[in-house]
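Enquirer: model this:
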Amino acid sequence: MRKNFGAKPWCYPQPVFIVAAYDDNGTPNAMNAAWGGIHYDDRIALCLSAEHKTVANILATHAFTVSMADTAHIAACDYVGIVSGNKEPEKFAKAGFHSTRSEFVNAPLIDELPMAIECELISYDSESCHMVGRIINVSADERILGANGKIDPAKLRPITFDPVNNDYLVIGEKVGKAF
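Expert: Model prediction:
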């Protein structure tokens, strides 16, 4: 027997993205975004409302990074989702984040988060909140690479958002091989 819930934005896993961009002064800002995913081979799509400071920064610079939130930084990642950069100008620093400028786009890499997708803005529709970025580069700290030189999810320990229960869950356990 199934229980019907109606039209809900529920999907598993729901990645927890930390979106970062510079403001006009070169100060980094970041926000937690749980609604998004890969759109095409070279594109990422996010649902971000226009009132966010990070969105205004992206629209001004046409660049952003998307880092994978991880278990080691759950509190900081949650903080940038709760606190508004419009009200707290030191939000990035107060989260405990430090940044390095991306080599590929005019946006900050969050030093504490070991994997990031570096993007150029393609489009943004303020009515639907739909933002699309072109993936220019994916970077990963060597500490999360496996023996094969690729990203090891067990070392990354990314978190996923449970939209039904408002919880964070960890992913990364290998249960089988595809193909």
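
Enquirer: C-alpha from now on. contacts and neighbour counts both.
Expert: OK.

Enquirer: could you pull out the strands in the protein for me?
Expert: 14-15, 17-22, 28-33, 36-40, 43-47, 63-68, 99-101, 108-110, 115-125, 130-140, 159-162, 167-170 (DSSP state E).

Enquirer: now the ones you listed in CSV, with distance to Ala75?
Expert: Formatted as CSV, these follow (distance: least, C-alpha to C-alpha, whole Å):
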stretch, distance to Ala75
strand 14-15, 16
strand 17-22, 12
strand 28-33, 11
strand 36-40, 21
strand 43-47, 22
strand 63-68, 14
strand 99-101, 17
strand 108-110, 15
strand 115-125, 17
strand 130-140, 21
strand 159-162, 12
strand 167-170, 11
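
Enquirer: I have a second one here; can you model it like the first so I can compare?
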Amino acid sequence: MNRLFSIILSLSLILTLTGCWDQVEIDKKAFVVAIGLDKGKDNMLNVTYLISNQEYASQQGGNTNEPATEIIAFTANDVIASRNLANSVIAKEISYDLLSAVIVSKSFASDKRFLRYMYDTTKDREIKRSTSLIVTKEKAKTFIEHNKPKLETRPHKYFTLIMEHGIKAGLIPNLI
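Expert: So this is what the prediction gives:
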């Protein structure tokens, strides 16, 4: 009786240890570093993704012909739907694990629909509440395309470091 009880207990514990069934390998993910949001036509949203190239990041010390980032732009109904739309053209699974900034144009930030779109970002569990919101004078897509950091080779750290230094210098208010 005691032996049967220990076998049943062992089997039930083994069944609870199978937590890796939904695991995704890191090389099968596309890590979005920044999301750009602009007004689109007919209540649509122009979305721009700045995606980090993981092969470039892993080639430290070696030369590679691949760019450090990839930029894709498209039109979507909202931020949640934009991920599914991006997954239809990118082979890797879109991930917001390294997302450090949401960039919006000044004209879109002053639009009455802006809060509705920002509310959608709070519904996504991968978007952290500490993600920085950057408002630019030009369109967000233009800002992302023309922003080429000279000293930072890791695009996933660039926006985080810029915000930290701006807060430390007193140029950006510390709201966290």
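
Enquirer: TM-score for the pair, please.
Expert: The TM-score (TM-score structural alignment, normalised by the length of the second structure) is 0.26; 75 aligned residues with a C-alpha RMSD of 4.8 Å.

Enquirer: out of the strands of the first structure, nearest to Asp78 of the first structure?
Expert: strand 28-33 (6.8 Å; C-alpha to C-alpha).

Enquirer: angle of the closest one against strand 63-68?
Expert: If you take axes from the mean of the first three to the mean of the last three C-alpha atoms, to 10 degrees, strand 28-33 of the first structure sits at 50 degrees to strand 63-68.

Enquirer: for Asn57 of the first structure, find the nearest of the strands of the first structure.
Expert: Of all the strands of the first structure, strand 17-22 sits nearest to Asn57 of the first structure, with 5.9 Å by C-alpha to C-alpha.

Enquirer: got the buried residues for the closest one?
Expert: Under the neighbour-count criterion of 16 or more other C-alpha atoms under 10 Å, strand 17-22 of the first structure has 17-22 buried.

Enquirer: output the contacting helices and strands for that strand.
Expert: Applying 3 or more C-alpha pairs under 8 Å, 6 or more residues apart in numbering; DSSP states H and E, one finds that strand 17-22 of the first structure contacts strand 28-33, helix 53-61, strand 63-68, strand 108-110.

Enquirer: what about 6 Å?
Expert: strand 28-33, helix 53-61, strand 63-68 (3 or more C-alpha pairs under 6 Å, 6 or more residues apart in numbering; DSSP states H and E).

Enquirer: dump the ones you listed into JSON lines; add distance to Val138 of the first structure and mean neighbour count as well.
Expert: Listed next are these as JSON lines, based on distance: least, C-alpha to C-alpha, whole Å; neighbours: other C-alpha atoms under 10 Å:
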{"stretch": "strand 28-33", "distance to Val138 of the first structure": "18", "mean neighbour count": "26"}
{"stretch": "helix 53-61", "distance to Val138 of the first structure": "18", "mean neighbour count": "21"}
{"stretch": "strand 63-68", "distance to Val138 of the first structure": "9", "mean neighbour count": "28"}
